[in-house]
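>>> okay, sequence plus prediction incoming.
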Amino acid sequence: MCGVFGMIAHEPVNQMLYDGLQMLQHRGQDAAGIVTTQGNRFHMHKGKGMVREVFRTRNMRELHGNAGIAHVRYPTAGNAGSSAEAQPFYVSSPFGIVLAHNGNLTNTAELYQEVYAQYLRHVNTQSDSEVLLNVFAHELRVAVSGSPTPLNLSVDDIFQAVSQVQAKVRGAYAIVALIAGYGLVAFRDPNGIRPLVLGKRVENDGKTSYAVSSENIAFSSLDFKLERDVGAGEAIFITLDGQLFSKQCTKKHQLSPCLFEYVYFARPDSVIDGVSVYQARADMGITLAKKVKREIDVNEIDVVMPIPDTSRPSAMELARYLGKPYREGLIKNRYIGRTFIMPGQATRKKSVRQKLNPIPSEFAGKNVLLVDDSIVRGTTSREIVDMVRASGAKKVFFASAAPEVRFPNVYGIDMPTREELIAHQRSAVEIAHEINADVCVFQDLHDLEQAIRHLNPEIDGFDSSCFSGCYVTGDVNEAYLNELSASKHSPKQNLPMPTLIDYSVSVEDDDN
């Protein structure tokens, strides 16, 4: 999971890209990057860290131009420790192209071999995003190869290249890219797993500026209005002077957004594929309350409390439905990063006590129902339950707005191995024991899907792979998961790549 943002405007876009990227910071805290274009020239700055850490005033001054793309990175594939893997990525042939990617590919190794051996193109990192960029660049070359003017790229050439990319690339991807001298390209995988939305703003002179983003919340502070979602399998091209073209680039497409976007990743004030994330989470609380009522004696519950922040809408509606007091007993330190996003179990465990602080008076002598958005590895949940018990709670019930996460996610979420998942081969009773809770109640998958589909009946299906084990791309099997698990625990089993040069981007620590 990452955040992508792109813009074509009639004024310098550097500050707007920065502001939009900050609104997407929750989607990735590992690295950030911005590229702008002026004429046929790109201006790039990227590095490791959060947006405010990567960019200084001097960096912003060098980002010239009225068009650009931006990215915040959450590491799911490749070397998370290398700033060379910060996005966007750049290639110079056949046209200057920069690309930013949200998602994860499932046939990266196969594509790499094709890029390296057949296309004779060099990939400098372990990132699947750079592989995808080189596939796109190759298909652009093929698209113009039969043209009498091969250096002139048409809109049809661009859509043809996207169509070929979608035919070859498997997995989840929401893409924004700039082609030097031409404009901005945005497209989404045929299943629409990762979100991508289009916004626009009509200027005082009647001209129209466009923006594309992972979430529409990036638009609000810039006075852009949400126009619509980019469709599954659809491509959009916006010229540098603000003309917009769109095309459905694949015959086989269905809208199957990732359920985890609604459960956890997206901000509650976002609207994804026609669904208000806040309303979806509130409705999850009602369906979860019905199951809690079936599995726990409600008379035993004294108070309902959320584990901030994502679960708050669900917890409030659950408490209302059960007729129980809703209280805030855990206070979040907002200057600590999201523990689920932090790579490394030790880092996650250490940060829980820094991130949340209990109010003992809210727990003393009470039976508490804690509500969280999900339980993934269980590390955070166990730490929280122990804190609540140490604060004087008599009983601790734990309710999850999501079903049990039993299977790896291969589409851009950092839960790639079954061994890391607390629900893998465990029942709800066994999970409760593992996290030291008295009872654990999980949302039913059918109820979760219905709560979201009720808000937009036009959604064809969902990527529910981490709950159900059903992978919508159809290419993930037991052998694939075993290989993924082996590579996760054996860093040497990466792509068979040539010696790499680390073109790291340094970030100096000053405010000028």
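It's in. This one's a predicted model, so the numbers in the text were calculated from it and none came from an experiment.
>>> please count neighbours and contacts with C-alpha atoms only from this point.
Will do.
>>> surely residue 131 forms part of a helix?
Yes. Assignment of residue 131 by DSSP: H, G, I helix; E, B strand; the rest coil places it within a helix.
>>> how many residues are close by it?
27 (other C-alpha atoms under 10 Å).
>>> and here's the other structure:
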Amino acid sequence: MSDAIKHECGLAFVRLRKPFAYYQQQYKTVMWGLNKLYLLMEKQHNRGQDGAGVASVKLNVEPGYPFLSRLRSNAPQPIADLFRQIGQEFNELQKYNVDIANYPGLMKGHLSFLGELLLGHLRYGTQGKNDVNFCHPFIKRHTIPARNLALAGNFNLINTEELFEKIGMAPGNFQKQSDLAAMMEVIYHYMVEADEAAPETMDIVSVLKKAAPLFDGGFNVGGIAGNGIGFVFRDGHGIRPSYYFANDEVVVAASERAAIRTAFNVGENEVKELMPGHALIVEENGDYRIEQIIEPKERRACSFERIYFSRGSDEKIYKERQALGYQLSKQVLEAISYDLKHTIFSFIPNTAEVAFYGLIKGCEAYLNQIKIERILAWGKDYDNEKLSEMINRKIRMEKIAIKDVKMRTFITEDVGRSEMVQHVYDITYGTVQKDVDTLVVIDDSIVRGTTLKESIIRMLNRLGPKRIIVVSSAPQIRYPDCYGIDMSKMGDFIAFTAAVELLKERGREDLLKELYDRCIELNEAGELHTENVVKQVYKPFTIEELNKKIAQLITPPDINIQVDVIYQTIESLHEACPGNLGDWYFTGNYPTPGGNRVVNKAFINFMEGRNERGY
């Protein structure tokens, strides 16, 4: 996205199934599990840069010795900082005994994080402050091993207040700011109940069956307990992604399939998807099984995972992103009146590159068909020069913009910042025929439109094109998210701003007041979750009308070049990504009632001029 928004969090779970001596003999290091955890986290680094954390549980530890360790960091490079500290402990040991690495038992006894159960997390803050205390994993400690718990996940919960009420707990200031704190208290509450009822034989499945149905949100959560039990569980709609792999050496889970494949060098079919409403359970002895803990509901896996968030190195995601671009080719060709001779294609930012390839393939398919038809129409009326000219026609592609990764917008004044933002990208001069060529640039999605207006459109204008067309591989983002992505303010969406502007232009501003009154009425009745009132804001307008207004909004007032915007359709999105039909950002069709409450609350905040989250 040219407009950066908060990404997803990432989860990494590792359970070693062999003694440490095995890994020492097989892989020449007892640190094999920690190395794999590091790889899983780095290969998901795209999912979190506010902080990171790791937790470890050691099995069969003598009474009185620590068995649960936890380390968190919000340093600029948090993963590197974590494993630097872990490695430093090892280096200190070697100062006193250079041969200690050959003695797995001694290593386990002296290294805090050399445990059989490992849990890693990458955080993008959506709730809570971006300080280290809000980094996952959270832990609970107790003298009874079974009542020790580390928990981390990729999720947002919408009903944290109700959760504290369920267990009769008055949350402190910290708990109020963290949905993980609420989830931890609920799970821990039922863990203690289960351990009291059956000491030493606690059934974690029954605990999760009681706790998980209470959570309103999308979630992929991992936990490790002091008695050696590990688990990962997923919401009933499958909103947040979850994958696992197991062999006789290890059981592993992560937020992305490609991360597991890379870290363990395994095939696509060896990595399984943890299905919605199910949990991966690893027992104290290392045996694992899959259990249903929530009744699976309609699958609503997040489509943004395929459009943008997950790494494109996953072969299915790569193909789907290409398909997103391909689906747009017909709209683009119509917009340029099929004049490929005077059209240049490019992409901004780099994450839109794969969709760009799909767009080019679609245009090439059209061009190749035209070549065939023209050549056949000639009959025998051609020469080598004429034939060569036709065959060598190509789609014009250029690397128009290059992001200057060294640029930092350090000036805080609005005027100065706006000037600096214009230069975040460098442009490639000499690529465009001035006042002749149309520039088509594809983006993953358009959220606020701020970067387009303040930087990209101005930058492209310096090349002197006749026209600029901005293409979004995602549909119009109209509604907030509340399941893990930090998009919860109505005023942040340029599609919403466009609809509001159109209402004002057409003398329909009273509709906003009517809808606001409806939201207040629902809120007072405790029924804010029953309908998405904000859908009515968009109802008076066609997609084309909104596209045109959005194009006006992203065009700086001092630029005279025609700017147009083309969005992916909902139908094409579903065709390209058939396994991820979660489209509430675009349609307002939320998978849980809490989504309606969030969008209506976000609208109330907008109407009251409050720059606050909708949850």
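Received it, and whenever you're ready, just let me know what you need. Predicted, not measured: the structure shown is a model, and the values here were computed from it.
>>> other residues contacting stretch 164-174 of structure 1?
4, 101-107, 111, 132, 135-136, 139, 186-196, 214, 233, 249-250, 410-412, 473 (C-alpha atoms under 8 Å, 6 or more residues apart in numbering).
>>> quick one: which of those residues sit in strands?
Assigned to strands by DSSP state E, the following of the contacts of stretch 164-174 of structure 1 qualify: 4, 101, 102, 103, 104, 105, 186, 187, 188.
>>> in ChimeraX, select just the buried ones from the residues you listed.
Of these, the buried ones can be selected in ChimeraX as follows, counting by 16 or more other C-alpha atoms under 10 Å:
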select :4,101,102,103,104,105,186,187,188
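>>> and the ones in strands among the contacts of stretch 164-174 of structure 1 as a markdown table, adding distance to residue 152 of structure 1?
Output for those, formatted as a markdown table (distance: C-alpha to C-alpha, whole Å):
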| residue | distance to residue 152 of structure 1 |
| --- | --- |
| 4 | 27 |
| 101 | 25 |
| 102 | 29 |
| 103 | 31 |
| 104 | 31 |
| 105 | 30 |
| 186 | 20 |
| 187 | 21 |
| 188 | 25 |
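>>> if we can go back for a sec, now a PyMOL select for only the buried ones of the contacts of stretch 164-174 of structure 1.
Of these, the buried ones go into a single PyMOL selection, burial set by 16+ other C-alpha under 10 Å:
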select buried, resi 4+101+102+103+104+105+106+107+111+132+135+136+139+186+187+188+189+190+191+192+193+194+195+196+214+233+249+250+410+411+412+473
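>>> which stretches of the stretch 101-250 of structure 2 form strands?
Assigned strands in the stretch 101-250 of structure 2, in chain order: 117-123, 138-140, 149-157, 217-225, 230-234, 243-246, 250-254 (criterion: DSSP state E, counting those that start in this stretch).
>>> show me what contacts residue 496 of structure 2?
Residue 496 of structure 2 touches 478, 490, 537, 538, counting by C-alpha under 8 Å, 6+ apart.
>>> number of residues surrounding the second one?
So the one you mean is residue 490 of structure 2. 27.
>>> repeat that for residue 33 of structure 1.
Residue 33 of structure 1 has 28 nearby residues by other C-alpha under 10 Å.
>>> that one -> structure 2?
Residue 33 of structure 1 maps onto residue 53 in structure 2, with residues paired by TM-score structural alignment.
>>> correct me, but its match touches residue 82?
Yes. Here residue 53 of structure 2 reaches residue 82: they are 7.2 Å apart, a contact under C-alpha atoms under 8 Å.
>>> map residue 476 of structure 2 onto structure 1.
Residue 476 of structure 2 maps onto residue 404 in structure 1, by TM-score structural alignment.
>>> wait, I meant residue 464 of structure 2
Match for residue 464 of structure 2 (TM-score structural alignment): residue 392.
>>> what about the closest residue to its match other than its chain neighbours, distance to residue 390 of structure 1?
Leaving aside its chain neighbours, residue 392 of structure 1 sits nearest to residue 364 (4.1 Å; criterion: C-alpha to C-alpha, 6 or more residues apart in numbering). To residue 390 of structure 1, residue 364 of structure 1 is 9 Å away according to C-alpha to C-alpha, to the nearest Å.
>>> which neighbours do these two have in common?
Counting by C-alpha under 8 Å, 6+ apart, nothing touches both residue 364 of structure 1 and residue 390.
>>> OK, contacts around the aligned partner of residue 332 of structure 1 in structure 2?
Superposed on structure 2 with TM-score structural alignment, residue 332 of structure 1 falls opposite residue 403. Residues in contact with residue 403 of structure 2 (C-alpha under 8 Å, 6+ apart) are 349, 424, 425, 426.
>>> near the last one, how many other residues are there?
Right, residue 426 of structure 2. Residue 426 of structure 2: 15 neighbours (other C-alpha under 10 Å).
>>> can you tell me what it aligns to in structure 1?
Match for residue 426 of structure 2 (TM-score structural alignment): residue 357.
>>> which SS class is that match?
Quick answer, by three-state DSSP: residue 357 of structure 1 is strand.
>>> circling back: tell me which of the strands of the stretch 101-250 of structure 2 sits most buried.
Ranked by mean neighbour count, these are led by strand 117-123 with a mean of 31 (mean count of other C-alpha atoms under 10 Å).
>>> quickly find the element holding the aligned partner of residue 290 of structure 1 in structure 2.
Counting by TM-score structural alignment, residue 290 of structure 1 corresponds to residue 330 in structure 2. Residue 330 of structure 2 belongs to helix 315-335 when assigned by DSSP states H and E.
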